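>>> Structure here, sequence nowhere to be found:
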């Protein structure tokens, strides 16, 4: 498999962790967003939205959108299950993923922030107020639900941890006050002791 990735992309970060946990052989190909490589004709043939990541399968077929990639990897790989076997428990994990993947990440994504400061003329301070607001909204809900013993759902790493860690990474990068989220911070720290998470971290990726 070939994952088209960018080191600070939260969505690509999730998929990198999954590929590592499941020990699926793969190649990482950097798409530099700062150089607008995601808007090139060649990349748009892979991903018509011009977003990262894209996952090219061994047979050349392509999956776009990180949630679809993670569900595909879960369905096709028997190694390291990332969803509980109980349907209700699996739905709970997906619920937590959706809080991050649907309600926090999209409105705080780079292209949204650029639109705010560019087209709409929002100040940098106002942009950061927006950014922090939506993370706080999601983290408040998650903090009341996740187990943190030591991971989101207990002793088993699940898809929820793969969504949470990149979101916390970005929150810390943009100086979000995490004082009210001790369980979330504990999960983040526990996950980042694992080799699969360490190897997927932005600072351990090529940046060009």
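Great, that's in hand. Please read these numbers as outputs of a predicted model, since none were measured by experiment.
>>> When you work out contacts or count neighbours from here on, use the C-alpha atoms and nothing else.
Will do.
>>> What is the subsequent helix or strand relative to the helix or strand hosting residue 71?
Taking DSSP states H and E as the definition, residue 71 sits inside helix 66-76. Next helix or strand after helix 66-76 toward the C-terminus (DSSP H and E): helix 87-98.
>>> So which residues make contact with the next helix or strand after that following helix?
As assigned by DSSP H and E, the chain's next helix or strand after helix 87-98 is helix 110-117. When contacts are defined by CA atoms under 8 Å, 6 or more residues apart in numbering, helix 110-117 is touched by residues 106, 122-124, 127.
>>> Max pairwise distance over those: which two?
Maximum pairwise distance among the contacts of helix 110-117 (CA to CA): 19.7 Å, between 106 and 123.
>>> alright, now check it against this:
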């Protein structure tokens, strides 16, 4: 199994957490999205969307972090990251989707580049854009945790897909110096997760392509 990943990509980070939680050995293949290596012809042959991560398992190439984690849950079901209980699974997917569909897509590197290079917004406007969508999204996450969350993880005593999504998103918010004081429940989950060995192994600073 190979994981094409960039150390600072939150979508790659999600999959690294899942692999670590499941104890799955894999070869880490760096793809430097800052140098546009994800747009190279050979990479696009593996992943037509031109993003990271990409998982290679035998003859299969699979992109998109949520699809990859669902695949891993089906092929290596222990521990389960998408619960079998219908309502709990729906809650996990609900919170995960706020992050993966509402926050991340408007704040990823290609969008920020477009804002700066094409629309020519100022650095201050770009930062305001980023912080706005972090605030909107994490407010929703905090409210969902207040209504339905329980235990040290998002939903109970074991990590799920929701935790795999939450930790990288908060890490990005911290890196971008967003004010996250209004999200104590999310931050408590973040702190608990980061105390666990699997989450620590997946951190950007622990990856072979890490640069400060």
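Good, I have the coordinates. Source: prediction; values computed, not measured.
>>> Pull out the buried positions in the helix holding residue 71 of structure 1.
Of the residues in helix 66-76 of structure 1, 66-67, 69-70, 73-74 count as buried by neighbour count, 16 or more other CA atoms under 10 Å.
>>> Look up how far residue 5 of structure 2 lies from the aligned residue in structure 2 for residue 202 of structure 1.
Counting by TM-score structural alignment, residue 202 of structure 1 corresponds to residue 204 in structure 2. Residue 204 of structure 2 is 10 Å from residue 5 of structure 2, where distance means CA to CA, to the nearest Å.
>>> Those two: which is more packed in?
Neighbours per residue, other CA atoms under 10 Å: of residue 204 of structure 2 and residue 5, the larger number sits with residue 5, 27 against 22.
>>> Now do the same contact list for the more buried one.
Counting by CA under 8 Å, 6+ apart, residue 5 of structure 2 touches 12, 28-31, 52-54.
>>> Going by distance to residue 187 of structure 2, which of the residues you listed wins?
Nearest to residue 187 of structure 2, judged by CA to CA, of these is residue 12 at 20.8 Å.
>>> Double-check that closest one against residue 51; I have them as touching.
No: if you go by CA atoms under 8 Å, residue 12 of structure 2 and residue 51 don't touch, sitting 9.5 Å apart.
>>> what's the longest helix in structure 2?
If you go by DSSP state H, structure 2 has its longest helix at helix 123-148.
>>> That one relative to helix 109-117, how many degrees between them?
150 degrees (axes from the mean of the first three to the mean of the last three CA atoms, to 10 degrees).
>>> I'd like to know which elements helix 123-148 of structure 2 is packed against.
If you count contacts as 3 or more CA pairs under 8 Å, 6 or more residues apart in numbering; DSSP states H and E, helix 123-148 of structure 2 packs onto helix 86-97, helix 104-107, helix 109-117, helix 184-194.
>>> of all those, which lies closest to residue 43 of structure 2?
Once these are compared by CA to CA, helix 109-117 is nearest, at 16.7 Å.
>>> Can you list the buried residues in that closest one?
Within helix 109-117 of structure 2, the residues scored as buried using 16+ other CA under 10 Å are 112, 115.
>>> Equivalent analysis for stretch 203-212 of structure 2, please.
203-204, 207, 209.
>>> And for stretch 155-167 of structure 2?
For stretch 155-167 of structure 2, the buried set under the neighbour-count rule, 16+ other CA under 10 Å, comprises 155, 159-167.
>>> can you check stretch 19-35 of structure 1 too?
Neighbour counts using 16+ other CA under 10 Å place 19-22, 26, 29-33 of stretch 19-35 of structure 1 among the buried residues.
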